[in-house]
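Undergrad: this one's sequence-less:
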């Protein structure tokens, strides 16, 4: 098994390499159809990584806390586990699990989005909105029954 390489992105300007020794893989029987090999081939992959190890990889405390908070629903303690069983091949499932783990870590370590600054509508857009409302009101007024004033 080789190291997990996470490509550079927001929050990881130089990317991240997780040594293979910090990753834990388990193989089990995948459920579902698979023919003769379904009960003999351990093609389902469970890939686990302890997020506490990120500190040893140069991730600062603030980003580690952010990652723990964002992934809280998926964690067992501080261990993040990813399953992959969509392929019949163990090799393909290993690759899928690694890609999924890399994606989760990349998004968890990304900085938070800047808060939205509320803006006011422009004068022209307010004018267009009111003009459209007037036109709709005219259309609806034209649909009503004529009143019997005479």
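TA: Arrived safely, thanks for sending. Since the structure is predicted, the reported quantities are computational estimates derived from the model, not experimental observations.
Undergrad: contacts, neighbours, all on C-alpha from now
TA: Will do.
Undergrad: which of the residues in stretch 94-101 are buried?
TA: 94, 96-98, 100-101 (16 or more other CA atoms under 10 Å).
Undergrad: let's bring in a second model and compare:
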């Protein structure tokens, strides 16, 4: 079991890993060894995730989630397969933790009377400054 937080634990069987050849640095090794990792996690059908977390996770992941609700994380930052696996798993866990946080709802506020007055006063002063810059006809 992979522990995400106090309430959520993922079963290792829910995560599928595919190994592909990575681009970038690695010398001849990059042409021979499949070090990049494609981690797949079925968000839509995962029994480990509560429904509100599932909805927020799909919204957070954006284009990384397929039409079927499968989250795909690609990791090819490192030259070794093990480090890329750890990186992909850590990114998945971090994404799920972020989805667990509920945003505080915004309460609309209104400007105070004093702030409205300050705004209008500054606009008045700015208008006066600009008015002094105008050249009146016949004063050339």
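TA: Cool, the structure landed. What you are looking at is a predicted structure, and each value in this text was computed from that prediction instead of being measured.
Undergrad: helix, strand or coil for the one residue sitting closest to the centre of the second structure?
TA: With distances taken as CA atoms, centre = their mean, the residue of the second structure nearest its centroid is residue 60 (5.7 Å). At residue 60 of the second structure the chain is in helix, as set by DSSP: H, G, I helix; E, B strand; the rest coil.
Undergrad: surely it touches residue 100?
TA: No. Using CA atoms under 8 Å, residue 60 of the second structure makes no contact with residue 100, being 10.8 Å away.
Undergrad: contacts only, for the residue nearest to the centre of the second structure.
TA: 95, 99 (CA atoms under 8 Å, 6 or more residues apart in numbering).
Undergrad: mind doing that once more with 10 Å?
TA: Counting by CA atoms under 10 Å, 6 or more residues apart in numbering, residue 60 of the second structure makes contact with 54, 95-96, 98-99.
Undergrad: show me how to select, in ChimeraX, the buried members of these.
TA: To isolate the buried members of the contacts of residue 60 of the second structure in ChimeraX, using 16+ other CA under 10 Å:
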select :54,95,96,99
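Undergrad: alignment lookup: residue 130 of the first structure to the second structure.
TA: Aligning on TM-score structural alignment places residue 130 of the first structure opposite residue 120 in the second structure.
Undergrad: what is in contact with residue 60 and residue 100 of the second structure at once?
TA: By the contact definition CA under 10 Å, 6+ apart, residue 60 of the second structure and residue 100 are jointly contacted by residue 54.
Undergrad: correct me, but residue 95 of the second structure touches residue 72?
TA: No. In this structure, residue 95 of the second structure is not within contact of residue 72 by CA atoms under 10 Å, at 11.8 Å.
Undergrad: give me the three-state assignment for residue 48 of the first structure.
TA: Residue 48 of the first structure ends up strand, using three-state DSSP.
Undergrad: please name the nearest non-neighbouring residue to it.
TA: In this structure, residue 48 of the first structure finds its nearest non-sequential neighbour in residue 81, 4.3 Å apart by CA to CA, 6 or more residues apart in numbering.
Undergrad: what sits against that neighbour?
TA: Residues in contact with residue 81 of the first structure (CA under 10 Å, 6+ apart) are 23-25, 46-50, 74-75, 97, 101.
Undergrad: just give me the match in the second structure for it.
TA: Under the alignment (TM-score structural alignment), residue 81 of the first structure maps onto residue 72 of the second structure.
Undergrad: wait, a helix at that match?
TA: No. Looking at residue 72 of the second structure with three-state DSSP, it is strand, so not inside a helix.
Undergrad: from residue 138 of the second structure, how far out is it?
TA: Going from residue 72 of the second structure to residue 138 of the second structure by CA to CA, to the nearest Å gives 73 Å.
Undergrad: over to residue 63 of the second structure?
TA: Per CA to CA, residue 63 of the second structure is found 65 Å from residue 138 of the second structure.
Undergrad: with residue 74 of the second structure instead?
TA: 73 Å.
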